[in-house]
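Asker: Build me a model from this:
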Amino acid sequence: MKVLSICYMLPPAMYPQAIQIGRLLYHSKLEHHVITADLEHEPRKLGVYNDFANRVARINHYKEAKQLPSLLHKVLYYFAPFYGACPDNFKPWAKNVFSDYSAKLDSKAETQSDCIVSFGVPMSDHLLAMKLKAKYGTPWIAHFSDPWSDNPFKKHHILSKFINKKLEEIVISAADEVIFTSEETKKLVMSKYPDLQKGVVLGHSYDAALYPEAQAQAQAHREDGKTVIKHIGSLYGYRSPKPLFKALHSLHLEEPELLKNVCFEFVGYVAPRMKNNTDLKALPEGLVHFKGGVDYMQSLSEMSSSDALMIIDAPATESVFLPSKLIDYVGSKRPILAITPNGTSQKLVKRMGFATANPEDNSAIKDMLKSYLKQRQEYCQPLLDGTFDAVYREFSTEAILTKFDAIVERLGKK
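Answerer: All right, here's what the predicted structure looks like:
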């Protein structure tokens, strides 16, 4: 079965989207012909899936659409209501691709596909797929890594928000199937379209083959006996470590002995303003360490060498996002401490048998830290008694790929 897969970002680009969707296509048993961007400005050192081009049937690279000068781009982005907002900056790219690729189909230089799969973000991928379906009648699946018009972290002008709602409705109505990465995202989006009988949930996956060989073994005791709890990934915007710093400050004042020989390590970019924090400055030297960014393979090694891993999400009434980092954490088989609101991540971490605390509840965060530091053996018990295993199996590459290929085959054979 020939599948036309449209994804602006794929390996070797170093974006979470490129890694997650690249993983799907890399391991899929179907014949994928790929449309993606030629990201010439991106560093080519992902260090994973380096033979991606050999694992898919064909890659059609299309150059990025010309952008405005950087300064003008930033000014318009922040002050012009519609600039890059309906749905994003990649609409000219999608238009150019449609013109070229449809000409190849019309001239028989390309053969028709049995199915189209588009991956957003960017949402312009879906607009491209929709135009191809409209012209050629090919069955089409739209995959959403994030919500579209309901995304709480995308601040739109009232008119651009209206336009995006209409675009979302048109896309979801036209697609033969829609994939979401969490049940909460599906409910949020599809509740607006109760008459449409579509929408399936397919989470991210981890690739067990990429972790260090020793990751399945019990964590070796460090020579200095130090306990290292790590957060892997960038922190900026609404996602901030300040709730952790506040809880650590309270714990340091109440039970300082608990924090002796403990280190909270941040591996990845942390916005400078988040480090300029009074609670952080009041903590003893060495309790918090900022390590800086690493590449993807190094990040998996960092996870596997930790005593525990920390999730930090932005405050929300309910979070519908399934962070790909959380699924990478699952693959490392380490205990997890999650500062996250009610929603997708919170439910998943609890299913694993670990604790969660709301970002706005200092007392709950402090109690979660105490639970781990005072009763480490009991806290890690879900890794030994089978509680964790069901989640580990559910998000493996094999499990997710079996579902993905089945969805595509079902649509492509119609």
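
Asker: okay, CA-based contacts and neighbour counts for the rest of this
Answerer: Noted.

Asker: Spatially, what comes nearest to the residue nearest to the spatial centre of the chain if we skip its sequence neighbours?
Answerer: Central residue of the chain (Cα atoms, centre = their mean): residue 324, 3.5 Å from the mean position. For residue 324, ignoring the flanking residues on the chain, the nearest one in space by Cα to Cα, 6 or more residues apart in numbering is residue 204 at 6.0 Å.

Asker: can I assume the one you found is in contact with residue 392?
Answerer: No. Residue 204 lies out of contact with residue 392 (Cα atoms under 8 Å); the separation is 11.9 Å.

Asker: quick one: which of those two has more around it?
Answerer: Using other Cα atoms under 10 Å as the criterion, residue 204 and residue 392 rank with residue 204 on top: 26 against 21.

Asker: In contact with that one: list those residues for me.
Answerer: In this structure, residue 204 makes contact with 20, 181, 322, 324, 327, 395, 400, judged by Cα atoms under 8 Å, 6 or more residues apart in numbering.

Asker: another one to check against the first:
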Amino acid sequence: MNRRQRKVLVVTYYFPPSGGAGVQRPLKFVRYLREFGWEPVVLTARDADYPAFDESLLQEVPAGVKVYRSRILEPYRLYRRFTGRRMDEATDIATLTRDEAAARNFKERLAEFVRAAFFVPDARIAWLFFAVPLGLKILRAEKIDAIFSTAPPYTTNLIGLFLHRFSGVPWVADFRDSWIGWLSAPQWRPRLARALELWMEESVLRYSSRVLAVSHGVKEDLLSRHPHLRDDRWIVLPNGYDRQDFQGVQPKPLDRRITITYTGSLYGNRNPEFLLQALERLLERDKRLGKKLLIRFVGRVGEPILRRIGQSPARDLIEHIPYVPHRESLSYLLASDYALLIIDDAPVNRGILTGKLFEYIGSGIPILALAPEGDAAELIRKYRLGYVVPPKDANKIEEVLTEILRRGRPCQSGVSGVLAEQARSRFERRNLTAELAKILDSVTKEGE
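Answerer: As a prediction, the model looks like this:
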């Protein structure tokens, strides 16, 4: 008699038609879990105010996978109207990008205070009141064997916590980012709000059957606030790339210039300021630089950064392609000589292993990383994937760009060698999903 295929409830805010980086990890797990003995059932939000939409990703959800969408209340429409921002402005850019004038604006400062004081842990907290009742119904109706929740938003892991505590079903809490004080969270909160948030964070870490982090840096940042919870439940399961995403993607026409491409969002502290300074210095020395070099940004860019680029003497070296569907962004990436990674030099960012890095690894294109010492720099050096330059050192960036121009267009076969192939195998989404399936196996065996 065949054993019933086990089921896992995947609780995720980001799910197609959501676009952007946050959707990739849960979507790829859902795509491949069946191959390893687990049937995914998804609990997500209905009509959510996503920062980006990509309808094409709906095609990646396997046929027959049940997707439940609960009601959600989000305040961002009111926020945009109150502060006078465009109604179509992405929520992450709206809340994390403020120039000096906006920072002094009373409405902006009041909105930021409300966010910090009342929306704990984040602006999706009201989703919990709809998702938990629906989740409990799903657990019973679908005979769920395990729960997997992934954050941010951190409300998602609170939903996992309540479902686990009410049902006793084993629960895996996943952290794509750390929590308190991280880039995507308010840097300041009133004392009571911060105490509540710290209690929420501690509760999630205390009661989860396993705690997954995408990097050692994320893991250690969480544990720095809760060292008493360091035990064998913690597992680093990195982000990755999907080999299937590249199949059938036709590169855009190759530019005659050496092309360095960044795919993704740029806003807040994730800023190309020192790259611009390096380009301006190079342009002073070589007026023909515009015929040799192209920097291409593909994705959403905050208005302060766009203004800075527009005012720069090096603006003709830069091309901005607004947000495009995922496969089209890959076609721009594959038409590049180098893939650009930008990580701001702040202590909290040194543990970042962004999903973009692994997509660059999957492309096989050499990486130019403007990154501090930390997990990303270590990985790039370990597998010999490209250059690592301090992100706020315009002189070093200028030196590396000069070296790139001197060496000319790299081999079109991209990064090769044993180490690079090891990296592509290690971080392939199907292989990472196999690791997740083993984790789910272990937590369900403990509950038997």
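
Asker: Looking for the alignment partner of the residue nearest to residue 324 of structure 1 in structure 2.
Answerer: Matched to structure 2 by TM-score structural alignment, residue 204 of structure 1 sits across from residue 239.

Asker: Just confirm its match is within a helix.
Answerer: No. Counting by DSSP: H, G, I helix; E, B strand; the rest coil, residue 239 of structure 2 falls outside a helix, being coil.

Asker: Roughly how far does it sit from residue 224 of structure 2?
Answerer: Separation of residue 239 of structure 2 from residue 224 of structure 2 (Cα to Cα, to the nearest Å): 22 Å.

Asker: now do residue 281 of structure 2
Answerer: Counting by Cα to Cα - residue 281 of structure 2 and residue 224 of structure 2 are separated by 41 Å.

Asker: One more: residue 257 of structure 2?
Answerer: Residue 257 of structure 2 is 46 Å from residue 224 of structure 2, by Cα to Cα.

Asker: Could you check which of the two is surrounded by more residues?
Answerer: residue 257 (19 against 12).

Asker: my guess is residue 327 of structure 2 contacts residue 244, does it?
Answerer: No. Counting by Cα under 8 Å, residue 327 of structure 2 stays clear of residue 244, with 10.6 Å between them.

Asker: Who has more neighbours out of the two?
Answerer: Between residue 327 of structure 2 and residue 244, counted using other Cα under 10 Å, the more crowded position is residue 327 (18 against 11).

Asker: host element of the more buried one?
Answerer: Using DSSP states H and E, residue 327 of structure 2 falls within helix 326-333.

Asker: in structure 1, what residues pair with that helix?
Answerer: The aligned range for helix 326-333 of structure 2 is 296-303, by TM-score structural alignment.

Asker: what sits up against the matching stretch?
Answerer: 14, 46-48, 210-212, 230, 232, 267, 309, 328-329, 332, 334.

Asker: Out of these, which end up buried?
Answerer: If you count burial by 16 or more other Cα atoms under 10 Å, the buried members of the contacts of stretch 296-303 of structure 1 come out as 14, 46, 48, 211-212, 230, 232, 267, 309, 328-329, 332, 334.

Asker: and which of the residues you listed is nearest residue 149 of structure 1?
Answerer: residue 14 (25.6 Å; Cα to Cα).

Asker: where's the aligned partner of that closest one in structure 2 relative to residue 13 of structure 2, distance?
Answerer: For residue 14 of structure 1, the aligned residue in structure 2 is residue 19 (criterion: TM-score structural alignment). Residue 19 of structure 2 sits 12 Å away from residue 13 of structure 2, going by Cα to Cα.

Asker: now swap in residue 194 of structure 2 and tell me
Answerer: 23 Å.

Asker: Same drill for these two, tell me which one is more crowded.
Answerer: residue 13 (28 against 18).

Asker: quick one: terminal-to-terminal distance for stretch 200-208 of structure 1?
Answerer: 25 Å.

Asker: so the longest strand that structure 1 contains matches what in structure 2?
Answerer: For structure 1, the strand with the greatest residue count under DSSP state E is strand 31-38. Mapping strand 31-38 of structure 1 onto structure 2 (TM-score structural alignment) gives residues 39-46.

Asker: do stretch 389-404 of structure 1 as well
Answerer: Taking TM-score structural alignment as the measure, structure 2 aligns residues 421-436 with stretch 389-404 of structure 1.

Asker: What distance do you get for the residue nearest to residue 324 of structure 1 to residue 329 of structure 1?
Answerer: Look at residue 204 of structure 1 and residue 329 of structure 1: by Cα to Cα, they are 12 Å apart.
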